[in-house]
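**Q** Turn this into a model:
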Amino acid sequence: MTKKEIKDDLLEQLEAQGKYQNYYLDLIEDYMKYYDLKRKCQRDIKEKGLRYEVVSGNGFKSEKPNESVQNLMKITTTMLKILDELGLQNPINTSDNSDDDYY
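**A** Below you'll find the model as predicted:
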């Protein structure tokens, strides 16, 4: 599902509820900005993993936790709060029939 499809789905849900005010449209824009941040965190985790190696100024190697993991959890929580505030549901991905998406 593309970003545009997600936004369109959320806007359709708003329209079905008769919510046309700018307040709601602004929340959708916020949701989409968080969507972009979520994707960036996911890419960073995929590239670096949960932990990654760093070299300190004095040449010692150590591992650091990837901050994107914590940020991803916070971003997801915020996105769910926005949907709750709007009274909307998560868009359902109908193009992917993967069993992993269905619990």
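**Q** can we go C-alpha only for contacts and neighbour counts from here?
**A** Fine.
**Q** Look at residue 52 and tell me its secondary structure.
**A** strand (DSSP: H, G, I helix; E, B strand; the rest coil).
**Q** Would you check that it makes contact with residue 68?
**A** No. Using CA atoms under 8 Å, residue 52 is not in contact with residue 68, being 11.4 Å away.
**Q** Compare neighbour counts for these two and give me the winner.
**A** residue 68 (22 against 13; other CA atoms under 10 Å).
**Q** The helix or strand containing residue 85: how far from the chain's middle?
**A** Per DSSP states H and E, residue 85 falls inside helix 67-86. Chain-centre distance of helix 67-86: 7 Å, with CA atoms, centre = their mean, to the nearest Å.
**Q** Likewise for stretch 38-55?
**A** With CA atoms, centre = their mean, you get 15 Å for stretch 38-55.
**Q** Okay, buried residues for it please.
**A** Neighbour counts using 16 or more other CA atoms under 10 Å place 38, 41, 42, 44, 45 of stretch 38-55 among the buried residues.
**Q** for stretch 54-68, same thing?
**A** Counting neighbours by 16+ other CA under 10 Å, stretch 54-68 gives 66, 68 as buried.
**Q** Need the residues that contact that stretch.
**A** By CA atoms under 8 Å, 6 or more residues apart in numbering, the surrounding residues in contact with stretch 54-68 are 41, 42, 44, 45, 48, 49, 50, 51, 52, 53.
**Q** I'd like the structure of this one too, to check against the first:
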Amino acid sequence: MGKSKISILREAILSDLTDQLDRNGTTGQYYSDLVKDYMKLWDTKNRLILDIELRGVTVESVTSAGTNLKKNDSVDQLIKLNAQMLKLLDSLGIKPAQSDGDTDDEM
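**A** The predicted structure is shown next:
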């Protein structure tokens, strides 16, 4: 059985991060550990996104007063997690690659 798309993407991101550290001359176990932390956050981010896709941005909450809608806590957690991931990349000295502006990516 082949690897899932998410598994392939995870491996590609891990490889990219490691390659960027090598190109920047950033070496050592400390930085390797930070990359592992980043990937754990990446895994958690994907689980939060899946939860939001499955349950939506609001969820039913059953209390003694009845059933109400409340915000899905995964939304706030996703925002906080993304901020932490960006801080980790900054600590690693990894910046977005500069493109030549000649891409077909959608916004």
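**Q** ok, back up a step: start and end residues in the second structure for the helix holding residue 85 of the first structure, please.
**A** Taken onto the second structure by TM-score structural alignment, helix 67-86 of the first structure occupies residues 73-92 there.
**Q** my read: residue 48 of the second structure touches residue 76, true?
**A** No. Residue 48 of the second structure is not in contact with residue 76 according to CA under 8 Å; the separation is 9.7 Å.
**Q** re the thing from before, next, the mean deviation of the match of helix 67-86 of the first structure compared to the first structure.
**A** Stretch 73-92 of the second structure, aligned to the first structure and superposed, deviates on average by 0.3 Å (mean CA distance after the TM-score superposition for the first structure).
**Q** Quick check: the nearest residue to residue 53 of the first structure once chain neighbours are set aside vs residue 45 of the first structure, distance?
**A** Counting by CA to CA, 6 or more residues apart in numbering, the nearest residue to residue 53 of the first structure once its immediate chain neighbours are dropped is residue 63, at 4.4 Å. Between residue 63 of the first structure and residue 45 of the first structure the computed distance is 14 Å (CA to CA, to the nearest Å).
**Q** now do residue 76 of the first structure
**A** Distance, residue 76 of the first structure to residue 45 of the first structure, using CA to CA: 15 Å.
**Q** which residues in the second structure does the lengthiest helix in the first structure match up with?
**A** Counting by DSSP state H, the longest helix found in the first structure is helix 22-48. Helix 22-48 of the first structure lines up with residues 29-55 of the second structure when matched by TM-score structural alignment.
**Q** circling back: show me how far the longest helix of the first structure is from its chain's centre.
**A** With CA atoms, centre = their mean, you get 5 Å for helix 22-48 of the first structure.
**Q** what's the angle between that helix and helix 67-86?
**A** Computed by axes from the mean of the first three to the mean of the last three CA atoms, to 10 degrees, the angle separating helix 22-48 of the first structure from helix 67-86 equals 160 degrees.
**Q** what's the mean deviation for helix 22-48 of the first structure versus the second structure?
**A** Taking mean CA distance after the TM-score superposition for the first structure, the mean distance separating helix 22-48 of the first structure from the aligned residues in the second structure is 0.4 Å.
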